[in-house]
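S.K.: give the three-dimensional model of this entry:
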Amino acid sequence: MGWRLAALLWLCVTRLACGIEAVGEIKNIVQKDAEFDVNYNDTVTSENQTIYAFNHTISRNKTEGVRVSVDLLSNKSESPILFVVRQKQAVLSFQVPLILRGLYQRKYPYYDVGRTLCQPPTRAASETQYFFVDVSTLSSQGANYQLRVSRVESFTLQTNKKFSFTASPSQPQYFKYVFQDGVDTVIVKVNSDMAFPCSVMSIQDIQCPVYDLDNNVAFIGMYQTMTKKGAITVQRKDFPSNSFYVVVVVKTEDEACGGPLRFYPLTPDELIDAGNRSKALDVMVSTAINLEAYVMGMLFCLGIFFSFYLLTLLCVCLERARVISSSADNGSTMSSEAITDSATSTDNNYGYMGMKRSLESVARSRQESLSSIEEDDYDTLDDIHSDKNIVRTKKFLYVADLARKDKRVLSKKYQIYFWNIATIAVFYALPVVQLVITYQTVVNVTGNQDICYYNFLCAHPLGALSAFNNILSNLGYVMLGLLFLLIVLKRDLAQNRALERHDVNALECGIPKHFGLFYAMGTALMMEGLLSACYHVCPNYTNFQFDTSFMYMIAGLCMLKLYQKRHPDINASAYTAYACLAAVIFFSVLGVVFGRDNTAFWIVFSVIHILATLLLSTQLYYMGRWRLNAGILRRIVYVIYTDCIRQCSGPMYIDRMVLLVMGNIVNWSLAAYGLIQKPNDFASYLLAIAICNLLLYFAFYIIMKLRSGERIKCLALVCILFTAVVWGFALYFFFQGLSTWQKTPAESREHNRECILLSFFDDHDIWHFLSSIAMFGSFLVLLTMDDDLDTVQRDKIYVF
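M.R.: Model prediction:
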């Protein structure tokens, strides 16, 4: 027969190429017509060679897999056995024992090998194909083996139908999936009840050869390591044949999945154990969401945040209507009173005296406080009439005592916060955007799904983006940050108009209105959205700070704003504040890089944390009227001696002392926790410190406000209650932990979960929604919480 002659000629060529035949030596060649599902137990030596001839019928509408399984019965052979499978369009060769290499080029022999033959597409409706299995060796003693070729009935996967199988390093498995009509995207899910051995799932185009070994599975296609869960979203446009292979390979070692590294050299028992790395898995291909779900997700996201714009517009209209109605009522009341001459005279005298007092107060304030912005070295107060040391060390301070500097100077000082953060945002965001675009490009080109830590069970691609839903859900930060800026701008313009018409309340009443920090807060919220979106383009170990940097800034700016409300003259400058925030971000990076189980780092950080707390406490207690110099220790000892030992007097500023004692207890406890537990997520630990201090100061502010006889208006109270509830729900979804870059990519995928909202958003997306709303509400609280003081004179408003 012609095909047998061709087989003999091919055999001669392969023998010469592989160096199997010695010069002048003629071997015995045995060819057998073989059948499927039959065990062939044979012996091969250097003197003979066996060829097994198979034939099978393939159909264009039905694909059946063919699997070759070999078991080496005598493993003491001095040379391996070579198996060569020759097909019409491909050649597959492997040796037994199969030697696979692990980390540091360590070798692992496997004596039981199973390989699936690739199935190239056929144009004919039905075709009979032949393939041959050649068995040869250079061992003169001979080697016993068992060969079995079988059909894989479930080679083609069905949509939404689970299929179970077993794989090992020497017995990889792969299956075919064909896109159904009308389906453009599917999600391939591979699951196992066993975390280890570590495995790899890969999506490859229909071609020969199929890369299905540990040392070549990453050559083409998309791939990811997995322990218990793996999921890859596959789009039809990436596979011209409208079909693909799902390849599952068990790795020879577990380090890639976070498992232990074996000692080397391996003992004989460990080598046997290395060959028993079988893993039970199941695979299921399910259809992904369609275009309608994308549209619904985007409309839902936009609808939520546009509703806040509409609600704000409604509140503005109601407030304007209330003001017009109040003005009309006042006008009618004054016209009725004008009938009485005595009442008119009284009103005129009162108005003249009030205006006179207002103008005198403004003139005195400006005369006392015209200066440059460098308040620390050259104070703007006139020391002849009032020394700042005397004012700031009074037992009971009022806002008028700490709001004596010229408004123009302070406005410039606090506007620097906005311009600085705007400059920081530009220089920070541009390289971030460039970097994450590069990350996404690398993922798309290499197919390495371990680069980015997505929630793969709810990652919806759009264009080049792998997880569009995680990016879209950050839109709330940007939209609500912009809305807050518009609200602040409206208040700023209203305040300027009031000052221009010399309104008494604007000049002498209420908390001094400085909006620079509010502008900075709104900008920081918008940047948080932008940088969080950039982080979620490819979340991983190296770009975590994109998502946290502006969180630190928001927490710091909120604390500064709280302090500025009652201490406008002595609040920190923008340069000092941003320098401190830069130091926090610097420690955040150091903590992630060096902080894991590094006792020396935690000791240094805890000492710095405690010292910073003490210095800040001293600054707040003495209102900045102290100096850090060589005599500081002597002064501390003197104060302890005079106030605690000699006469044992209580603290002069009890309220401040209570706040600072509680703050030190909280911060020292957090420092002790970090030193003892050494949490892996240092960035979140540092953020927790900032949030705890902010909440403590906010609670103190509210308590002191109520204790001082002040009240909270309805709008501010609603904002406080609403924000508290939203923060509670937001934190619940935040702690769900769908992925974590503190672990390996395979371990991170164990936390992946399905979408829970509109089949489009996951738990972390809901955290984005709720946290952006909660931050916006928190900003509104800071903006409105002192509205009740707008008609109270500043010399009657307590400082705390």
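
S.K.: all contacts plus neighbour counts: C-alpha atoms, from now on.
M.R.: Will do.

S.K.: doesn't residue 99 lie inside a strand?
M.R.: Yes: secondary structure of residue 99, determined by DSSP: H, G, I helix; E, B strand; the rest coil: located in a strand.

S.K.: tell me the contacts of it?
M.R.: Residue 99 makes contacts with 107-110, as judged by C-alpha atoms under 8 Å, 6 or more residues apart in numbering.

S.K.: dump the residue contacts of residue 464.
M.R.: Taking C-alpha under 8 Å, 6+ apart, we find residue 464 in contact with 440-441, 444.

S.K.: of these, which belong to helices?
M.R.: Among those, the ones falling in helices (DSSP state H) are 440-441, 444.

S.K.: here is a second sequence; please produce its structure as well for comparison:
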Amino acid sequence: MLLRNYWKSRHKNGRGPAPCWIRPGLAAVLWFCVTQLGSGGGAVGETKSVVQKDAEFDVTYNDTVTSENQTIYAFNHTVSRNKTEGVRLSVDVLSQDLDSTILFVVRQKQAVLSFQVPLILRGLYQRKYPYNHVGRTLCQPPTRAASETQYFFVDVSTLSSQGTNYQLRVSRVESFTLQTDKKFSFTASPSQPQYFKYVFPDGVDTVIVKVNSDMTFPCSVMSIQDIQCPVYDLDNNVAFIGMYQTMTKKGAITVQRKDFPSNSFYVVVVVKTEDEACGGPLRFYPLRPDELIDAGNRSKVLDVVVTPAINSKVYVMGMLFCLGIFFSFYLLTFLMACVENKRYGLVLLVLCTHVFTGKTPASPYEYGSFADNGSTLSSEAITDSATSTDNNYGYMERSLDSVGRSRQESLSSVEEDDYDTLDDINSDKNIVRTKKFLCVADLARKDKRVLSKKYQIYFWNIATIAVFYALPVIQLVITYQTVVNVTGNQDICYYNFLCAHPLGALSAFNNILSNLGYVMLGLLFLLIVLKRDIVHNRALVRNDLNALECGIPKHFGLFYAMGTALMMEGLLSACYHVCPNYTNFQFDTSFMYMIAGLCMLKLYQKRHPDINASAYTAYACLAAVIFFSVLGVVFGKGNTVFWIIFSVIHILATLLLSTQLYYMGRWRLDSGVLRRMVYIIYTDSIRQCSGPMYIDRMVLLVMGNIVNWSLAAYGLIERPNDFASYLLAIAICNLLLYFAFYIIMKLRSGERIQCLALVCILFTAVIWGFALYFFFQGLSTWQKTPAESREHNRDCILLSFFDDHDIWHFLSSIAMFGSFLVLLTMDDDLDTVQRDKIYVF
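M.R.: Model (predicted):
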């Protein structure tokens, strides 16, 4: 009733048209309270001069306001259903007195917008920044009529008794509706945010909104909001609804039509009051809690463009391309298997021909025997090899029946600790291992059944680790993706937003799909190893001399573990790319450490099958590496104490491992180790001036120590932010060093590399080179803020679907598969060489 009487009195006094737009509700009550209770000491009955002016667009009004008067500016404009025009309100307070605060209230048909000038915006630690110039875009509610005249009113009031001068201007916004593939430039500041409308054209279901600037700072925020009032366009409320992300030079958000029922949305750009969110400097802390800080000039020139995203055909092409690449490896493997079986069939055909013609060969090796790698061995070679063995080493000849005991015996009762099945293994192993030139036969004396079971533990352990590691990882990344979708906070995940194609609830499906290669090629490697394992077991069952007495002892447990680790790398890398950030980066690297460790163990096992590390020891060491990786990511950034501790542990671990490798396990770590070291140095180096007994091993270990000590010094001095990658670089450098040493020593020992292994080595080296090139493109980095990371974002480069990092996934999975094949085939040339002629290095 009070409100109705107030309007009647205003209408009788001729102060304006009848308020046909007023409806009982919150907006009217709020306006009444502001105009009647917000000035003149707060008394309801106090007289206050209220002046209403019919105002026009694009006219600047210079007025003065005090607590005794209030000015209302009445505007009207025609709104069309088929055309949307923006309305921009700009206000300048000319007085420098910050106590003279003016309140502006904009009353529209379905919205009320209010703000004060000077506008006080808060930053970090509640620091206050005043702005005397404010510009706001008025919300435009949709209309159902073809054409409609809408009224809105701007009320200006203050509680200050002193007169305050201000300027007010209302204008129409050109290009308020964004056009597809058309760039639009504008200027924004913390007190003058901007937003524009975009309507989905027919046939377009997904678009990418790109906002760019040549200026790194000031930091800004881009937001995608539904068409509704009010529009949240200030630094303190822009994150309330919709999707948003901080930006410096680049920002991009993929928007889908299904998320906006009105088939349109607002693109809101807000400049932040401070730059800390974008990695900028931290301003000084105010001395007093109520102290106001001069914000300076924080205007930023930006441009926005909306481009259509890819359609379903591109998704299908991308998936077919990915599957086609990796299925081609299956096809190639199948063709090679067919060729190999054809060769085996030819050998059988020749043998059968001789049998039926009465010309039985003197030895089944006259025409070659098909081993698991297709190698052949002549009878003369076997005779020469056996004779040479007897002459050089004097080993007693063992019958095939005793050596090739039945493989059908159960292994269930064999324990891993029951290694030494020969009676003299404990008494003469130190004598054997101290020989200056060792052969594989010297370190392949343990029972094959026990060793086979020992190395199978590697596979079963990593399979168990994979299950217990992957399940919580999957649950966590699903939670991350859900949080991103619900809150709209695009700063949680570090995508390449210019090439992030959503599918369902996943924000970057292409980064997940490209990890398929690790899984498919890991499975293919397991099938290849299984085939070799079956062939080798069949050869043992028929007491094949090559399988029993020749070549590197074949134990496939580590190969199975490597294939499983490659598959898990693909799964966990896909999980990491669901929402990549610094808290889950270890998901992407944990099995990389395992792959590097398993490859080094396999290289060592080839020549040292009896003394290789057990699965429990190996995985415990790898667990320690992953533990340090997590500590480094969390505490390593700029922490001097952590880097000192890690460098000391790194150097000590290198020395301990070097001692273990040099003496082949013939040493003890106890209280007397220092005394024995001093004694050895005195007797061997000082008193006798003798050089190292094992020159080759010493060369490898000296080079390894130089590399590792250099890496430790680099980490201590530089303290790289990406500790996980630094730790992975240490593992890869050691693996490459050992692999190069193995190849050099293999060639130096008179061995050769077969054609298949040589092709794998060259092919893998080339693929690794290209893969590392794409890896170092750096499309995003969680070492920086999300806004700084987006500066590295780039468009897709392959099929409009895959980016540089996806190509890294493709190439690195192929390169890892090729590296595994190198380890599997590099010693195939020794399958016809007696083990007492194969040197250990």
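
S.K.: buried ones only from the contacts of residue 464 of the first structure, please, as a ChimeraX command.
M.R.: The following ChimeraX selection, which keeps only the buried ones among the contacts of residue 464 of the first structure, applies the criterion 16 or more other C-alpha atoms under 10 Å:
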select :440,444
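
S.K.: aligned to residue 651 of the second structure, what sits in the first structure?
M.R.: Superposed on the first structure with sequence alignment, residue 651 of the second structure falls opposite residue 610.

S.K.: thinking again about what came up before, ok, the contacts of residue 99 of the first structure in the second structure: which stay?
M.R.: With both residues aligned by sequence alignment, their matches' C-alpha atoms under 8 Å as the criterion, the subset of the contacts of residue 99 of the first structure whose aligned partners also touch in the second structure is 107-110.

S.K.: mind checking which of the residues you listed land in helices?
M.R.: Short answer: those have none in helices (DSSP H).

S.K.: most neighbours of all those, which one?
M.R.: Within these, residue 110 tops the neighbour count with 24 neighbours, counted by other C-alpha atoms under 10 Å.

S.K.: the first structure: which residue goes with residue 182 of the second structure?
M.R.: Residue 182 of the second structure is assigned residue 161 in the first structure as its aligned equivalent, the criterion being sequence alignment.

S.K.: leaving out sequence neighbours, find the closest residue to that match.
M.R.: With sequence-adjacent residues excluded and distances taken as C-alpha to C-alpha, 6 or more residues apart in numbering, residue 161 of the first structure is closest to residue 284, at 5.8 Å.

S.K.: now, among the contacts of residue 464 of the first structure, which is nearest to residue 713 of the first structure?
M.R.: Proximity to residue 713 of the first structure was ranked across the contacts of residue 464 of the first structure by C-alpha to C-alpha; first place goes to residue 440, at 48.7 Å.

S.K.: quick check: closest non-adjacent residue to the closest one.
M.R.: Closest residue to residue 440 of the first structure apart from its sequence neighbours, by C-alpha to C-alpha, 6+ apart: residue 538 at 6.4 Å.

S.K.: map that neighbour across to the second structure for me.
M.R.: The alignment partner of residue 538 of the first structure in the second structure, by sequence alignment, is residue 579.

S.K.: how about residue 20 of the first structure?
M.R.: Residue 20 of the first structure maps onto residue 41 in the second structure, by sequence alignment.

S.K.: repeat that for residue 148 of the first structure.
M.R.: If you follow residue 148 of the first structure across to the second structure using sequence alignment, you land on residue 169.

S.K.: test my guess that that match contacts residue 58.
M.R.: Yes: with contacts defined as C-alpha atoms under 8 Å, residue 169 of the second structure counts as touching residue 58 at a distance of 6.4 Å.
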